[in-house]
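Enquirer: model this:
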Amino acid sequence: MHTEKEILFIAWESPEGGYEAHSPGHSIFTQADDFEELRAMVHDAVSCHFEEDERPSIIRLHLVKDELIVV
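Expert: From the prediction side, this is the model:
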């Protein structure tokens, strides 16, 4: 069993309002109305995606602004 040490999420403001986040290399997407809620949703998404003994111990959430997002 291989456990990743950390996982990265790229977050951006949604054109419809709120925020969206995606983890490159994983099929994990989430969204929320505000950034604090997005942080909670990212933790929830990681908990749902990985078994407890396989979860990364570090979650990085990087907010990008005014950049081209390619996912």
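
Enquirer: make it CA atoms for all contacts and neighbour counts henceforth
Expert: OK.

Enquirer: show me the contacts for Gly18.
Expert: Counting by CA atoms under 8 Å, 6 or more residues apart in numbering, Gly18 touches 31-35.

Enquirer: before we go on, could you also do this sequence so I can check it against the first one:
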Amino acid sequence: MNEIFFLVEEAIEGGYNARAIGESIFTEGDSLDELKANIRDAVHCHFDEDKEL
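Expert: The predicted structure is shown next:
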């Protein structure tokens, strides 16, 4: 199982941004709980797209 690390920062306009280190994955959320869910969704979508190629 591979691990993906995310850099999480507070957004200037409010909420949070998360950027994967070593992958082209970026997402945001209004709260940390929303951000976690969005990260899971973004990772799932990112790797589903790779399987379709």
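
Enquirer: Give me the TM-score for this pair.
Expert: After superposition, the two chains reach a TM-score (TM-score structural alignment, normalised by the length of the second structure) of 0.84; 49 aligned residues with a CA RMSD of 1.5 Å.

Enquirer: Out of the contacts of Gly18 of the first structure, which end up buried?
Expert: By neighbour count, with 16 or more other CA atoms under 10 Å, the contacts of Gly18 of the first structure hold 31-32, 35 as buried.

Enquirer: Dump the contacts of Gly18 of the first structure to JSON lines, plus secondary structure and distance to Leu61 of the first structure.
Expert: As requested, the contacts of Gly18 of the first structure are exported to JSON lines (DSSP: H, G, I helix; E, B strand; the rest coil; distance: CA to CA, whole Å):
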{"residue": "Gln31", "secondary structure": "strand", "distance to Leu61 of the first structure": "13"}
{"residue": "Ala32", "secondary structure": "strand", "distance to Leu61 of the first structure": "14"}
{"residue": "Asp33", "secondary structure": "coil", "distance to Leu61 of the first structure": "16"}
{"residue": "Asp34", "secondary structure": "coil", "distance to Leu61 of the first structure": "14"}
{"residue": "Phe35", "secondary structure": "helix", "distance to Leu61 of the first structure": "10"}
